[in-house]
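> mind looking at a prediction? Sequence and model below.
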Amino acid sequence: MHPPHQQRAAARRTKPIGSLRPSRRDYRDLPRSWGADLLAGITVAVVALPLALAFGVTSGLGAEAGIVTAIVAGIVAGVFGGSHVQVSGPTGAMTVVLVPVVASVGPDGVLIVALAAGLLLVLAGALRLGRWAGILPWPVVEGFTLGIALLIFLQQVPMAVGVDKPEGENTALVAARALVDWAGDGWQPLALVALVSVTMIALPRLHRALPASLIAVGAATALSELAGLDVATIGAIPASLPAPSLPAVDVADLPGLAPAVLAVAALAAIESLLSAKVADGMSDGEPHDPDRELVGQGLANVAVSFVGGMPATGAIARTAVNVRSGARTRAATIVHGVVLAATVLALAPAIGHVPLAALAGVLMVTAVRMVEFATVGRIVRSTRGDALLLLATAAATVAFDLVIAVGVGVALAAVLALRAVADSTSFARQTIDQTAEEIVVDPLLERALLQEHIVAYRLDGALFFGAAQRFLLELTEVADVEVAILRLGRLRVLDSTGAQALGDLVEHLQRRDVTVLLACARPEHERLLRHVGALDALVHENHLLPTFDAALAHAHRHLARNRERRSAAVAS
């Protein structure tokens, strides 16, 4: 009988495709929770509005794209996704991927990326790949988050100092050029950034329920208008949602967009499932379905590609606000989208007066809050390997792109894991005193002779390519030995390299006139040893023995024969 968690995992893998669709069951708690869901949806919309504006502007697509994405993706992912309380929309991590796409291909390239990535996510969900998104090591995720937070902060530098964004795709270099262009000329944008930052930090200390980012943007906009500050603003935005249309696809651009598509799909999967997992821990409701969540996020990205939006994903901060505000069903995320749409229709002229520097301040504070400094400190202090993972992933995120960063983090984690497994492999040399309690020693054999000329090694752990060389170095140091017994019963992992190394060791010892006996090999390991030819190195097929007792008895007989031959040779 399998444990309950294994039964549930197996049940998820065998669910029909229909289980990925919405159902009436999604809203079974609505009659009891509609009031809390309504309040939570309104609260999340208030929090999401300035973030949607800021992410749209930062991506290079404009504030309208951010708002449209928050509305459409929020509703579509809320209806079709695998979490009852997940809130989706534009995020800072996505802007990191999109800025180079906008710079190289233009806004239409982003729509193609959103469409293709969305289709990939739907396919991944249909193939039941959701459970695999949680295999990223903790230091890699935190390093990834640290790098993204740094990039988001640096992306705001041109708007924060009030200069046009310099040319270039590397965010750090662009930020440095922006500071050179600014050179202390004009402090009004920085004053607005400071006002927004102080407001966002101070208000939650007064009352956690206050929408600090919205109040901060409102205060900065009012100050800018009343004082007549010469700062750039969002500008006019449409007072209606765009009509759906097909993305303009240029076949020549598709190969160049492939890395961005993979990055967006991977990021949407990782961020959404991580956010949904966090929501599960905060809520006492039903846990999320990872496969359905991938389908929901995929459909949301497909939908935004038809309305001029930007790729979306589950947003941890907005999801946390939703849960803390009492959300119980998907109705809260739907209300959030509807309230955002109504706000845009009613306040479009006022939104156009929002200073870009105010949005830069919002995202700078958001970027700092993304980093859990206590968590980073714990990882850095844990082990050197984990610290290296975190720092390498963060550095690769800033220096290259998200796909390379994840690849670097996972590859380095794999290398460190293999090294740890290899280091855990032990080759324990056993003396006769150590094994006396486990076996019956032949009383006719002299113990001194046995102790002097037989050595037994017990191989524990894993013998694979990471440990094979150390295995050879350690076990070829035996001296003044006639029989070497290698106990393989506790060997859990054996690959072809390890099997070949074992065969090399047998040949090496036998060239030194040491008889090698293999004992207790598992059936699967014995098959591998035969397939790679390692057993062919044994002097005789009887030197592969099922138990250590049998091997030791064989060693006794071998030593006795050798002693008889030596005695006969001396007598003659």
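Perfect, thanks for sending it. Here the structure is a predicted model, which is why all the values come from computation and not from measurement.

> contacts, neighbours, all on C-alpha from now
Noted.

> can you map out the strands along this structure?
Using DSSP state E, the strands found in the chain span residues 88-89, 313-314, 426-430, 454-463, 483-487, 491-494, 515-519, 544-545.

> and the first one, what does it pack against?
Using 3 or more C-alpha pairs under 8 Å, 6 or more residues apart in numbering; DSSP states H and E, the elements in contact with strand 88-89 are helix 63-80, strand 313-314.

> comparison target, given below:
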Amino acid sequence: MAAPNSYSAATLRGDLFGGLTAGIVALPLALAFGVASGAGAAAGLYGAIALGLVAALFGGTRVQISGPTGPMTVVFAAAIAALGGSFQMALAVVLLGGMLQIIFGLLKIGGLVRYIPYPVISGFMSGIGVIIILLQLAPLLGASPSPSPLQALARLPDTLAELNWHALVLGLMTFAIVWFTPMRISRYLPSPLLALCLCTLAAVLLGWQVPVIGEIPTGLPEFHLPQFSLAQWSLIFTLGLTLALLGTIDSLLTSLVADSITRTRHQPNKELIGQGLGNMLCAFIGGLPGAGATMRTVVNVNAGGRTRVSGMVHAVFLLALLLGLAPLAAQIPLAVLAGILVKVGIDILDYRLLKRIQGTPRPEVVIMLSVFALTVLVDLVIAVGVGVVLAMGLVTWRMAKTAHIHLEDDELLDVPNDPEHPGVRLVRLSGPLFFGSMAQMLDRMDKVDQVMQTRDIVLDCRGVDYMDLTAVFAIEDMLQKLQQKKLRPRLLLDDEALRQRLLGLQSNVFTEQTLCTSVEQVLQDCCNASDGR
């Protein structure tokens, strides 16, 4: 945050315009996300106000605008459905998610988000976009909504049978306004708000009978006490962890976008603590959980927002609307909100990767498509978990390919090869030795004892740049096996730290005699061993 003595009237003016503009953009989105979640429009506003204010006060990104987002809404809706429609237990999921975010921040793991492979993020976000679009098909057509994307597809014939032409026209009008409004107009009047006002006014004036939001409670939200159930604890924890991870990823990615625009650096761990506190407050007031919202953050910056004051202005503006203008929002048609959300779903799709999919390595495309399919058809948690495991497997396979093992005779050691001095088998190892490459090494080493006239086995590890515990134990077992076959194995190391680490294991195999540090030492040991047979 800027220093107090650098906060000027111009900065205040920019924060006011930025916060007000972001609040105007957030209003229809918060209402739409609230309705889409099944908790009601008011829950969307409560979440936008609580999270927007707390994250602005305690977060680590100066210009970030926080509130309900598409991915978080999908998870919360899934929580309500999975917990039998219990809103109080769904709030327990939000409370747990906020607590986990705070723990993430205290453990300083906020910077780890940059290590999530891009194909996983791409497939997940595109899957979320498709879910939003599928869930909004029914409201767009004037029919009753479905709780899951699969059910939305299965009920498509029934949805078409319930088609309300007035609702469809309103939805298409909304989508057209949001999509085609020129930038010179959107700069002063955001297209979602323009579409919300025009299409709602048209529905009222024309007297069209379409499903609407309905009554929104006025005044401050009521206190809610989240309810935990031991019988459902495993499910609550899983969903809470999903919210925490998704909110962490969503918020920190938005923070990176804000950094690139403002040329600043956010504090990721502080941001997680602020987001966690905000989501915990949402759990106690019945608000929708959320995260840093990319579109609203960009709108804030473009409108002049420069400090966390802009995020506070955004939240206070929404609170004023809730206290004074709730009756007007009750007449907003659900088809209008559906048109806005369909545009949000389309924007979430990762066109950056889709445009370059032909030139993308096939394994990474498989990871992206797998995460995408699992996100839409199965489960959000499974999708991310499978994606990360596949990405780790790909990295392991690629690293294993860089490990090289060569078997050579008498190239390094000038030991006489005669009956009195049996041959020396040299094994050159290079690259990383870890669990992924040890199978290759063990397969090759099985051939060593099949070579006649071999007494001394030298493993040249000077080209090894990494050795994990799996490799250490595998080499120890291999050396023991060679010794049992009356062979004399040695390791040639030039990494003194690795040598001391092996000696520190207090193994009968890793000794001063078997761990050599130079070619001369290996040569001398081989000759001494041959002379002393």
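The structure has been received and is ready for your questions. Just so you know, these numbers come straight off a predicted model, no measurement behind them.

> hmm, back to that, of the helices and strands packed on strand 88-89 of structure 1, which is nearest residue 94 of structure 1?
Counting by C-alpha to C-alpha, residue 94 of structure 1 lies closest to strand 313-314 out of those; the figure is 8.0 Å.

> mean deviation of that closest one from structure 2?
After superposition onto structure 2, the average distance of strand 313-314 of structure 1 to its aligned residues comes to 1.0 Å, using mean C-alpha distance after the TM-score superposition for structure 1.

> hmm, who's touching that strand?
Outside strand 313-314 of structure 1, the residues that touch it by C-alpha atoms under 8 Å, 6 or more residues apart in numbering are 86-91, 267-269, 271-273, 275-276, 297.

> with stretch 118-136 of structure 1 instead?
Contacts of stretch 118-136 of structure 1 (C-alpha under 8 Å, 6+ apart): 13, 17, 20, 265, 269-270, 273-274, 290-302, 410.

> repeat for stretch 445-462 of structure 1
Residues contacting stretch 445-462 of structure 1 (C-alpha under 8 Å, 6+ apart): 421-422, 424-432, 480-494, 555-556, 559-560.

> repeat that for stretch 396-405 of structure 2.
Stretch 396-405 of structure 2 is touched from outside by 427-434, 436-437, 441, 444, with contacts defined as C-alpha under 8 Å, 6+ apart.

> got a markdown table for the strands of structure 1, with mean neighbour count and distance to residue 26 of structure 1 too?
As requested, the strands of structure 1 are arranged in a markdown table below (neighbours: other C-alpha atoms under 10 Å; distance: least, C-alpha to C-alpha, whole Å):
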| stretch | mean neighbour count | distance to residue 26 of structure 1 |
| --- | --- | --- |
| strand 88-89 | 33 | 17 |
| strand 313-314 | 32 | 18 |
| strand 426-430 | 16 | 53 |
| strand 454-463 | 21 | 47 |
| strand 483-487 | 25 | 57 |
| strand 491-494 | 17 | 45 |
| strand 515-519 | 24 | 58 |
| strand 544-545 | 20 | 61 |
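
> out of these, which is closest to residue 171 of structure 1?
strand 313-314 (21.7 Å).

> and the helices and strands packed on strand 88-89 of structure 1, which is most packed in?
The highest average neighbour count among those, using mean count of other C-alpha atoms under 10 Å, belongs to strand 313-314 at a mean of 32.

> where in structure 2 does it align, residue-wise?
Counting by TM-score structural alignment, strand 313-314 of structure 1 falls onto residues 291-292 of structure 2.

> swap in stretch 391-409 of structure 1?
If you align by TM-score structural alignment, stretch 391-409 of structure 1 falls on residues 369-387 of structure 2.

> ends of that stretch, how far apart?
Between the opening and closing residues of stretch 369-387 of structure 2 we find a distance of 9 Å, counting by C-alpha to C-alpha, to the nearest Å.

> helices of the stretch 301-450 of structure 2, start to end?
Here the stretch 301-450 of structure 2 has its helices, by DSSP state H, counting those that start in this stretch, at 309-324, 326-329, 334-348, 351-354, 362-377, 380-401, 438-445.

> what would those helices look like in a markdown table with mean neighbour count and distance to residue 496 of structure 2?
As requested, the helices of the stretch 301-450 of structure 2 are exported to a markdown table (neighbours: other C-alpha under 10 Å; distance: least, C-alpha to C-alpha, whole Å):
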| stretch | mean neighbour count | distance to residue 496 of structure 2 |
| --- | --- | --- |
| helix 309-324 | 22 | 54 |
| helix 326-329 | 17 | 72 |
| helix 334-348 | 25 | 51 |
| helix 351-354 | 13 | 45 |
| helix 362-377 | 20 | 38 |
| helix 380-401 | 17 | 24 |
| helix 438-445 | 15 | 22 |
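
> of all those helices, which one is nearest residue 192 of structure 2?
helix 334-348 (6.4 Å).

> chain neighbours aside, what residue packs nearest to the most centrally placed residue in structure 2?
In structure 2, the C-alpha nearest the mean C-alpha coordinate belongs to residue 249, at 4.2 Å (C-alpha atoms, centre = their mean). Closest residue in space to residue 249 of structure 2, ignoring its immediate chain neighbours: residue 113 at 6.2 Å, by C-alpha to C-alpha, 6 or more residues apart in numbering.

> go on, residue 236 of structure 2?
Nearest-residue entry for residue 236 of structure 2: residue 93, 5.5 Å, with adjacent residues in sequence omitted and distances by C-alpha to C-alpha, 6+ apart.

> contacts only, for the corresponding residue of structure 1 for the one you found.
Under the alignment by TM-score structural alignment, residue 93 of structure 2 pairs with residue 113 in structure 1. Contacts were defined as C-alpha under 8 Å, 6+ apart; by that measure residue 113 of structure 1 touches 257, 260-261, 264, 311.

> dump the residues you listed to CSV, plus neighbour count.
What follows is these, written out as CSV (neighbours: other C-alpha atoms under 10 Å):
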residue, neighbour count
257, 19
260, 24
261, 24
264, 31
311, 35
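
> start and end residues in structure 2 for stretch 327-340 of structure 1, please.
Aligned by TM-score structural alignment, stretch 327-340 of structure 1 corresponds to residues 305-318 of structure 2.

> run the chain-centre distance for that stretch.
26 Å (C-alpha atoms, centre = their mean, to the nearest Å).

> contacting residues around that stretch?
Residues outside stretch 305-318 of structure 2 that contact it (C-alpha under 8 Å, 6+ apart): 1-2, 11-12, 14-23, 27, 45, 48-50, 52-53, 56-57, 61-66, 300.
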